[in-house]
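J.: Below are the sequence and a predicted model; questions follow.
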Amino acid sequence: MAPPNSQKRVKGVSIFRPFVYGSIAKPFDPETNPKPEGTPADHTHSWTVFVKGVDDTDITYWCKKVHFKLHESIPNHLRTVENVPPGGTYEVHETGWGEFEITIKMYIIPESLEKPQTLYHHLRLHPYGNTEAEKEAMKAAPEILSWNYEEIVFNEPYENFYDILTSPVDRTKGAKGGTGKGTRVMKGGMVGSVGERVALVPLTSRPGQPYSKETEKNELRRLREAQIKVDDMVAELKKEIEEKEAERAQLKSLA
């Protein structure tokens, strides 16, 4: 039995953390992506399924580990990835020939007292799109990307977890990209450079980073344009119905 929890929740507070999950697939090619020795003959692609921070920001201070459930035909189809360095990616690399659904379960750090979060991702190995132009563009791309933006919201987190989510980190302890190991800066301060933990989406997109305020702005513009188009179609259809009703009424009066 778990010990009793004496912590209090921080009332009226919600903290969100964005992240990206999905897959990257690449067809085997003798020059650009040679098939590793021992790979089954019918395997056509190498692929990676992953969970990481937006713009490669650190999520390891709140995400303890990630469990991936692959297709049962894959050896060791239950994979757990943990002990990822700050700013790193929870990922599994494999090869195969077919598409299938992957169950992804994210385990929050024990201090959170939160339940695991479950996601589902359909592995994509082949180009897809809504238009022929999109399909052709994906065929020309060296990799098949299937990414999803997601946010996890911690409503009224417990005090210890709230402290972890909001405390600055010491960046003087050499780590990848200048990001420290998530050491909390206690009251009274610490010697060295200190950085804030942030959960902001980048302002602009770049290769390998499709999620940004710029992307959001463009998507909203597309939605507005689509809404205008739908409104015009509705107005045109309404006008057509009114004309047909008038014509029906005229024919009825002549009968």
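T.: Arrived safely.
J.: going forward, measure contacts and count neighbours with C-alpha atoms only.
T.: Will do.
J.: Residue 39 belongs to a helix?
T.: No - according to DSSP: H, G, I helix; E, B strand; the rest coil, residue 39 belongs to no helix; its state is coil.
J.: For it, which non-adjacent residue is closest in space?
T.: residue 95 (7.6 Å; C-alpha to C-alpha, 6 or more residues apart in numbering).
J.: immediately after the helix or strand where residue 52 lies, which helix or strand?
T.: Under the criterion of DSSP states H and E, residue 52 resides in strand 45-53. Once strand 45-53 ends, the next helix or strand along the chain (criterion: DSSP H and E) is strand 63-69.
J.: Give the other helices and strands that that next one contacts.
T.: In terms of contacts (3 or more C-alpha pairs under 8 Å, 6 or more residues apart in numbering; DSSP states H and E), strand 63-69 is packed against strand 78-82, strand 90-96, strand 101-108.
J.: any chance of the ones you listed in a markdown table, plus mean neighbour count?
T.: Below are those laid out as a markdown table (neighbours: other C-alpha atoms under 10 Å):
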| stretch | mean neighbour count |
| --- | --- |
| strand 78-82 | 15 |
| strand 90-96 | 18 |
| strand 101-108 | 18 |
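J.: Strands along the chain, start to end?
T.: Residue ranges of the strands in the chain, as given by DSSP state E, are 14-27, 45-53, 63-69, 78-82, 90-96, 101-108, 117-122, 144-155, 169-170, 194-195.
J.: now those strands as JSON lines including distance to residue 224?
T.: What follows is the strands of the chain, written out as JSON lines (distance: least, C-alpha to C-alpha, whole Å):
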{"stretch": "strand 14-27", "distance to residue 224": "25"}
{"stretch": "strand 45-53", "distance to residue 224": "29"}
{"stretch": "strand 63-69", "distance to residue 224": "36"}
{"stretch": "strand 78-82", "distance to residue 224": "41"}
{"stretch": "strand 90-96", "distance to residue 224": "36"}
{"stretch": "strand 101-108", "distance to residue 224": "33"}
{"stretch": "strand 117-122", "distance to residue 224": "28"}
{"stretch": "strand 144-155", "distance to residue 224": "21"}
{"stretch": "strand 169-170", "distance to residue 224": "41"}
{"stretch": "strand 194-195", "distance to residue 224": "38"}
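J.: want to compare, so here's the second one:
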Amino acid sequence: MSNKANKRVKGKKISRDFSRAPTPSYNNAIHHLIGSEAWKLTDEELKAPNIRNRDPLPHAGWRVYVRPVPGGPSLTDWLKRVTFTLHETFANPVRSVESVNPVTGGFELQETAYGGFQIIVKVYFQQYATEKQQQRQHYLLLEPYVGDADPERALHERERLWKAGGGICRSETVEVIEFNEPTELLFDALTSNTQWDYLQAKSKGKGRAGYSVADNEDRIVGEPPANAEPGSLWSKEHEDALVETLRKMGDQCDEQLKKTLERSLELNQANGQMKEGAAIDEKLLALYESLPPKKK
């Protein structure tokens, strides 16, 4: 093995902008998406032998994946394979994926199911990274989540979300992996301009929802686009809305905390007064007991 695979790059960090050369500094922050997509199976699909003979009968198709963020660098420069651990009722529940989808650049697994469940996602790094595998979790949603609304309203809201998503229920989270003082080989891979070659190849395909380098040259890796794709919440618009919601909830929490502290102060004062009263009672009792007994 090359010496570069054993030597560490001290005091370096990589911040990427895919239209220019990376800037060296201390840590390497790697952004990627862990998510899933689900859709309703058609009547024809339900008649397929590999589906109709299953018990219980699945009603949804789904795909779980680890993908680059939109406009981000390739995963294969640092990621070797991904293992998805499904529910124990699946045949061969531990599935290993070592090749990427050329359209999305992600490690993906497709299946069918009748209910949602927790998926364990393990990512294994390239050998020259000399890093231990890491584990994440992802919950598979087979239909849009609408909360605890009344049944009729929930039905309409769920149908609205299905339509808004183009018949796809998508659930994604952005994950970050940091390589602290990576090996020289990994450092070279993470600073290579070839990480974005797959974007150029993907943008040439007709009908593919690809991201070209030119279209994203003003974006920072890991930064969401201004507007979301159909069925996705990965956008600056939704991020700003979420931040505003969290701010309002924070204000409400602060107000409730203020009321709680005021009430606590009142109770402490009342408790203090009760203790003072108890002390007076004890003194009166002691005084009473010290009095000589009455003569009969």
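T.: Sure, I can see it. Since the structure is predicted, the reported quantities are computational estimates derived from the model, not experimental observations.
J.: Which of the helices and strands packed on strand 63-69 of structure 1 sits closest to residue 5 of structure 1?
T.: Nearest to residue 5 of structure 1, of all these, is strand 101-108, at 16.7 Å by C-alpha to C-alpha.
J.: The strand holding residue 52 of structure 1 versus strand 117-122: what angle between them?
T.: Relative orientation of strand 45-53 of structure 1 versus strand 117-122 (axes from the mean of the first three to the mean of the last three C-alpha atoms, to 10 degrees): 150 degrees.
J.: Check what contacts stretch 29-47 of structure 2 and list those residues.
T.: Contact with stretch 29-47 of structure 2 is made by 14-15, 51-52, 59-69, 72, 75, 138, 140-143, 167-179, 221-222, as judged by C-alpha atoms under 8 Å, 6 or more residues apart in numbering.
J.: which position in structure 2 aligns with residue 166 of structure 1?
T.: Mapped onto structure 2 by TM-score structural alignment, residue 166 of structure 1 lines up with residue 191.
J.: pretty sure that match contacts residue 14?
T.: Yes - using C-alpha atoms under 8 Å as the test, residue 191 of structure 2 is close enough to residue 14 to be in contact (7.3 Å).
J.: Which part of structure 2 matches the strand holding residue 52 of structure 1?
T.: With TM-score structural alignment as the criterion, strand 45-53 of structure 1 aligns to 60-68.
J.: distance between that stretch and the chain's centre?
T.: Chain-centre distance of stretch 60-68 of structure 2: 14 Å, with C-alpha atoms, centre = their mean, to the nearest Å.
J.: just stretch 261-272 of structure 2 next, same as before
T.: Worked out by C-alpha atoms, centre = their mean, stretch 261-272 of structure 2 lies 42 Å from the chain centre.
J.: Once you drop chain neighbours, what's closest to the residue most central in space within structure 1?
T.: Most central in structure 1 under C-alpha atoms, centre = their mean is residue 20, positioned 2.4 Å from the mean C-alpha point. Spatial nearest neighbour of residue 20 of structure 1, chain neighbours left out: residue 149 (4.7 Å); criterion: C-alpha to C-alpha, 6+ apart.
J.: what residue of structure 2 matches up with the one you found?
T.: The equivalent of residue 149 of structure 1 in structure 2 is residue 174 (alignment by TM-score structural alignment).
J.: what's around its match, how many residues?
T.: Neighbourhood size, residue 174 of structure 2 [other C-alpha atoms under 10 Å]: 16.
J.: do the one 10 residues further on as well
T.: Counted by other C-alpha under 10 Å, the residues lying close to residue 184 of structure 2 total 20.
J.: if I look at it, how far off is residue 81 of structure 2?
T.: Noted for residue 184 of structure 2: a distance of 21 Å to residue 81 of structure 2, by C-alpha to C-alpha, to the nearest Å.
J.: end-to-end on stretch 82-91 of structure 2?
T.: 18 Å.
J.: and that stretch, which stretch of structure 1?
T.: With TM-score structural alignment as the criterion, stretch 82-91 of structure 2 aligns to 66-75.
J.: got it, and stretch 125-136 of structure 2?
T.: By TM-score structural alignment, stretch 125-136 of structure 2 lines up with residues 108-119 in structure 1.
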